[in-house]
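> Pasted the sequence and its predicted model underneath.
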Amino acid sequence: MKKNKILTFILCLGMMTGFSACESLDLAPEDYFGSGNFWKDQTQASGYMVGLNSYLRSSYSSLFVMGELRNGLLGDGDDGMGTSVMGESLDNQNIIKQDLTADKAGMSNWNGLYSIIVRINLGIQEIENTSVLTEAQKNLYLAQAYGMRAYYYYLLYATWGGVPLVTDVAIIKGQVSAEALKRPRAKASEIMALMKQDIDKSEKAYAAYGADGFSDKYTWSKYATLMLKANVYAWAANVTTDDQKATGEADLRTAKAALEEVIGSNKFALTSDFVKAFRTDAKTTSKESILAVPYNKVENVYMPYIANCVAQEALLTAAFDKDGKPITLDNEAYGKRTLVNGLLRYQYKETLWKAFDETDSRRDATFFVVCNNANKPKTGSNFGVLLKKFSGTYYASEGVHRFDCDGPIFRYAEALLLMAEIENDLGGDPTPYLNKVRERAYGNTTHNFSNGSKYQNTLNILSEVDKEFVFEGKRWFALQRMKDNAGKALVFNADVNYAFIPGDAKKPILSEAEAYKTLWPISISTHANDASIEQNPGYEQFK
């Protein structure tokens, strides 16, 4: 009976996201699960928290949109035409090429994240006031809720800067007019302060609870809060956003301490082989995931966007591999990782693939190369870099391909590479952390880096980020945190970009004249729903 109640709640909570919302914050006008309806016993309260954790999955596509599309790794077919090696048109080329405007903003209504935030706010209010939970339960649930709220605000802040600051729940109590839902944008410094406060409250609640709350990788835990803390404080240390100036060393040391706690916990480790961090059949044995979202056949929910990064079977049967040999669908590289149905809408750059060392195990675990003509030069439009990583499982008995890999939010490799980045920023030696990742990639120590100049270390660390986190949405944020010798963010540095077309001169992802584009534009529809929402500087202001 208890399981049935929780399942019923989750299903109903999920349905709420399907409401058509006209409000600028993308909220449902009425919340059935208010205090009078759903906080009557421990089962209902725990069910609500299960529901909040489930939103990590429903919002997972934000990592691809906010972190992957603009990071310089996705291509345009390598011939400038925006057409895949299979002939399909590639999606979101304006975002990939940094052509952003209010009417081509890529996202609207804050990508729906406020609909989750207000439900977290409701949870915080009810947990603090309920009498049906023990003090230990209250502390655990508050620790999770504050951590999750800080996570969503981090995505919003790193994308748009100052955003509406919503910590109340009045907007979902009973009937609320659209007018009452309108919220102006807060200062960037106010959002940063909220994130830091929420992280602090999460940590204190875990301390009061007396444990780390790590039951499994699919539930928010103390270590998720610590990984978020490291990201937020590293960002604060290095990135100026509007009135929030970069804070420097003090916040770097705070980020380092958070990562030291994660690494020192001995709960997490790199998998022996890179591919085992992602394969469906290694889910239960991997210790690399700190926080992930489950995609699986049982629940019939699968990882977003992956289907558009691999090619459908019918097209591959007429294609060739990088050596000009016909592709067969009965081998490990293709048959067990090949989509039966689907169109190729995203293709990674040939220049990225060629940046991998041939002995780096991540190259062939992450990508497979397809050519459409065995007799023409295998480059440009005749060279497609398709995704293999996260490509799930082909169930031969059913004739169906399922994208049932877990979706990582934080994994141990990030703890190591972010620690390397911070250690380097503080003037220390990053190689002990950096080389652990390389040793896993190469299977030995012969490719280890030596400690070099600060900038050379930075380039080495970013190179590992590039290869380690394809499709995980990490690079775009790293490019804004990491600096060159002149103290400028690497997003403005041609050294770290990959040319769209092989042989072309490298250009920075953004020119310094386009520095305003580090923040995304506010969409016309967001402003239309709430005229108090102002456009980010640099983009054409609303009329």
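Cool, the structure landed.
> Please count neighbours and contacts with C-alpha atoms only from this point.
Fine.
> Check which helix or strand residue 14 maps to.
Element membership for residue 14, per DSSP states H and E: helix 2-16.
> Over to residue 370?
strand 367-370.
> same question, residue 71
Using DSSP H and E, no helix or strand contains residue 71.
> and the residue nearest to it when sequence neighbours are not counted, how many neighbours does it have?
Nearest non-adjacent residue to residue 71, counting by CA to CA, 6 or more residues apart in numbering: residue 476, 4.5 Å away. Counted by other CA atoms under 10 Å, the residues lying close to residue 476 total 22.
> hold the first one in mind and look at this next one:
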Amino acid sequence: MGTRIFLLSILLFFCSCQKFLRENPNGFLAADQYYKTPEQAKAAVNGTYEGLGKIFTVDLGVSVSAVFALEYITGYSNRPRPSGFEDDQFLRLDKIDPANSRLQAWWAAYYKAIENCNSVIENINNTKVLDTATSRQYLGQVYFLRAWYYFQLVRLFGDVPLKTTPTKDLDNIFIPKTPMAQVYDQVVKDLDMAAASNLPWTDQSGRVSLGAVKSLLAKVYITMAGYPLQKGKEYYIKAYEAAMEVVNSGKFELFDDYSELRDIAKQNTREHIFMLQRHPTEAASIIHFGYLPYPDQPISIQPAYGGAMAPEQSFYDSYAAADKRKAEQAFFYTRYPNYSNPNSIVQLPAPFIFKFWDALAEQTGRSGENFPLIRYADVLLICAEARAMADGGSTADAVAIGAYYQVRKRAMPGEQRPAILEVDQVLKERYWELCFEFQTWFDMLRTRKALDVPSGQIVPLLGYKAPRHIKAFTEADLKFPIPLAEIQKNPALKD
């Protein structure tokens, strides 16, 4: 789907109400019929955000959502609700069938979004209806989004088709795969363009900000430094420097309490650098319901709607007893008041994820809670890891240690600041801090390391058998196959 023709899809319109980007389908328009007014140009830019939410399937519920595959494959989660064979391929670490619809969902969501980005970039550059400052900021947002989509694709699938111009006819639509190094170079180029577009450091509306651009650049550089490109020290330093730009901006800070991560009044502020914008009626979130206990634990108005994901008991047990993230109703919970009788406490059969609990959705059955895509905690840990790797695996750099310690101290207030920081300390912290935010698999791919939860040690990924899996990881497990439907449509995608 991604390498065939797409007309410009105008699917999102910006609304200042509650500061989110609403999904509002409005049909399909050819580019030569659009960009005639500032309002049309703005709507076209808003449409490029659509791809962020496509993998968080809403209309058909959690049972077909592609996004959970990113956590299933790590081996640190389970699915309390019975699942189909397509999810089981990730949960068990079976060989993934190229016909698995989860693969097609990822591919189609991002390539459609890329096509829209390409169209907007070409037409915003040519339109005369925008002033220069507005045009630059619109382009900055779209360059960032195109980089985001390609960054997801190249990490998941490896070599993928690289296309930076819109499709206008049926000629040359069978595009072959591009070597991943070239895809990464284009991602960096797009982010450099976004960084030069005069975006503000923060944006409480949920639009792309300079903070998001620099944070993603740090993530891209630390990925390029590791596997599979293995560019090494030069790129660890680049990652450190990009992360430090975010730190030195003074625009971001960690929340004091973990409950603030799910405070709807604090979305798109402070620790939340970039979020998926949701709304309870126009762009609902599945996350609250996807993490509800199943079957039929009576703690919400829709008690049986969840069951998509829960932590493996051994992962939950890997947190230190004093870790505040393990405290009841921080990242997890083991009991909750009965929805119809709050004086009665329901004891859950195992730990479940509370990290993204939406208190309003508990009552209404619709969640409008935004979901974090980039958090400041992530950037601080990138800063620490990148410096430690650049220094040979450990560092005495005070800035890097301070970045790590901010995250660690929030979880373990009584722990002393280390004098020397080992990279494995940072990696452990990433597993515990960023759990179930769809980040861990990408960390495992770029570091080729895993958290052995029984011992609490960082171990090589290849040869490691995760708690939920039926076998140990091999090289063949580290890249999703190109969807069969895409190969059938485009033979140039064959290996």
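Now that the structure is in, tell me what you want to look at. Just so it is clear, the model here is predicted, and its values are computed rather than measured.
> circling back to that earlier point, give the buried residues for the very next helix or strand once past the helix holding residue 14 of the first structure.
The helix or strand immediately downstream of helix 2-16 of the first structure is helix 35-38, counting by DSSP H and E. Burial within helix 35-38 of the first structure, assessed by neighbour count using 16 or more other CA atoms under 10 Å, is assigned to 35, 38.
> and the corresponding residue of the first structure for residue 270 of the second structure, helix, strand or coil?
Using TM-score structural alignment as the criterion, residue 270 of the second structure maps onto residue 287 of the first structure. Assigned with DSSP: H, G, I helix; E, B strand; the rest coil, residue 287 of the first structure falls in the coil class.
> Over to residue 296 of the second structure?
Under three-state DSSP, residue 296 of the second structure comes out as coil.
> residue in the first structure matching it?
Checking TM-score structural alignment: residue 296 of the second structure goes with residue 315.
> quick one: what's aligned to residue 515 of the first structure in the second structure?
Checking TM-score structural alignment: residue 515 of the first structure goes with residue 475.
> Hmm, that match is touching residue 464, no?
No - Residue 475 of the second structure lies out of contact with residue 464 (CA atoms under 8 Å); the separation is 11.4 Å.
> Tell me which of those two has more neighbours.
Applying other CA under 10 Å to residue 475 of the second structure and residue 464 shows that residue 464 carries more neighbours, namely 17 against 10.
> Work out for me the element that one sits within.
Counting by DSSP H and E, residue 464 of the second structure is part of no helix or strand.
> residue contacts, the residue nearest to residue 71 of the first structure?
For residue 476 of the first structure, the contact set (CA atoms under 8 Å, 6 or more residues apart in numbering) comprises 67, 68, 70, 71, 72.
> what's in contact with stretch 184-193 of the second structure?
Against stretch 184-193 of the second structure from outside (CA under 8 Å, 6+ apart): 140, 143-144, 146-148, 150-151, 154, 213-214, 217, 220, 224.
> quick one: that stretch aligns where in the first structure?
Residue span in the first structure matched to stretch 184-193 of the second structure, by TM-score structural alignment: 192-201.
> buried ones in the matching stretch?
192, 194, 195, 196, 198, 199, 200, 201.
> And stretch 261-272 of the second structure, by the same measure?
261, 262, 267, 268, 269, 270, 271, 272.
> Which member of those residues is positioned nearest residue 117 of the second structure?
Among these, residue 268 lies closest to residue 117 of the second structure (CA to CA), at 22.9 Å.
> Can you tell me how far the nearest residue to that closest one once chain neighbours are set aside is from residue 462 of the second structure?
Of all residues not flanking residue 268 of the second structure in the chain, residue 204 sits nearest, at 5.0 Å (CA to CA, 6+ apart). For residue 204 of the second structure, the distance to residue 462 of the second structure equals 41 Å [CA to CA, to the nearest Å].
> who's more crowded, these two?
Shown here are residue 204 of the second structure and residue 462; by other CA under 10 Å, residue 204 has more neighbours (19 against 16).
> counterpart of the more buried one in the first structure?
Using TM-score structural alignment, residue 204 of the second structure lines up with residue 216 in the first structure.
> repeat for residue 245 of the second structure
In the first structure, residue 245 of the second structure lands on residue 261 (TM-score structural alignment).
> Check for me that its match belongs to a helix.
Yes - when three-state DSSP is applied, residue 261 of the first structure is found to be in a helix.
> Just to check, residue 370 of the first structure is in contact with residue 350?
No - between residue 370 of the first structure and residue 350 there is no contact under CA under 8 Å: 10.8 Å.
> Now do the strands in the stretch 201-350 of the second structure.
Secondary structure of the stretch 201-350 of the second structure (DSSP state E, counting those that start in this stretch): strands located at 272-276, 310-311, 332-337, 345-353.
> List the residues that contact residue 6 of the first structure.
Contacts of residue 6 of the first structure by CA under 8 Å, 6+ apart are 43, 44, 46, 47, 48, 50.
> Against residue 165 of the first structure, how distant is it?
30 Å.
> Likewise for residue 158 of the first structure?
Residue 158 of the first structure sits 14 Å away from residue 165 of the first structure, going by CA to CA.
> So which of these two has more stuff around it?
residue 158 (22 against 17).
> Now the spatially most central residue of the second structure: closest residue in space that isn't a chain neighbour?
Geometric centre of the second structure, nearest residue: residue 373, 4.6 Å, by CA atoms, centre = their mean. With CA to CA, 6+ apart as the criterion, residue 373 of the second structure has its nearest non-adjacent residue at 4.9 Å, and that residue is residue 275.
> Confirm for me that the one you found is in contact with residue 370.
Yes - under the criterion of CA under 8 Å, residue 275 of the second structure makes contact with residue 370 at 6.2 Å.
> Overlap of the contact sets of the two?
With CA under 8 Å, 6+ apart, residue 275 of the second structure and residue 370 have common neighbours residue 267.
> aligned partner of residue 410 of the second structure in the first structure?
Aligned counterpart of residue 410 of the second structure in the first structure: residue 440 (TM-score structural alignment).
> That should have said residue 443 of the second structure, apologies.
Match for residue 443 of the second structure (TM-score structural alignment): residue 478.
> post-alignment, the helix or strand hosting its match versus the second structure, mean distance?
Assigned by DSSP H and E, residue 478 of the first structure falls within helix 475-481. Superposed on the second structure, helix 475-481 of the first structure shows a mean distance to its aligned partners of 1.5 Å (mean CA distance after the TM-score superposition for the first structure).
> Nice, that's everything, thank you.
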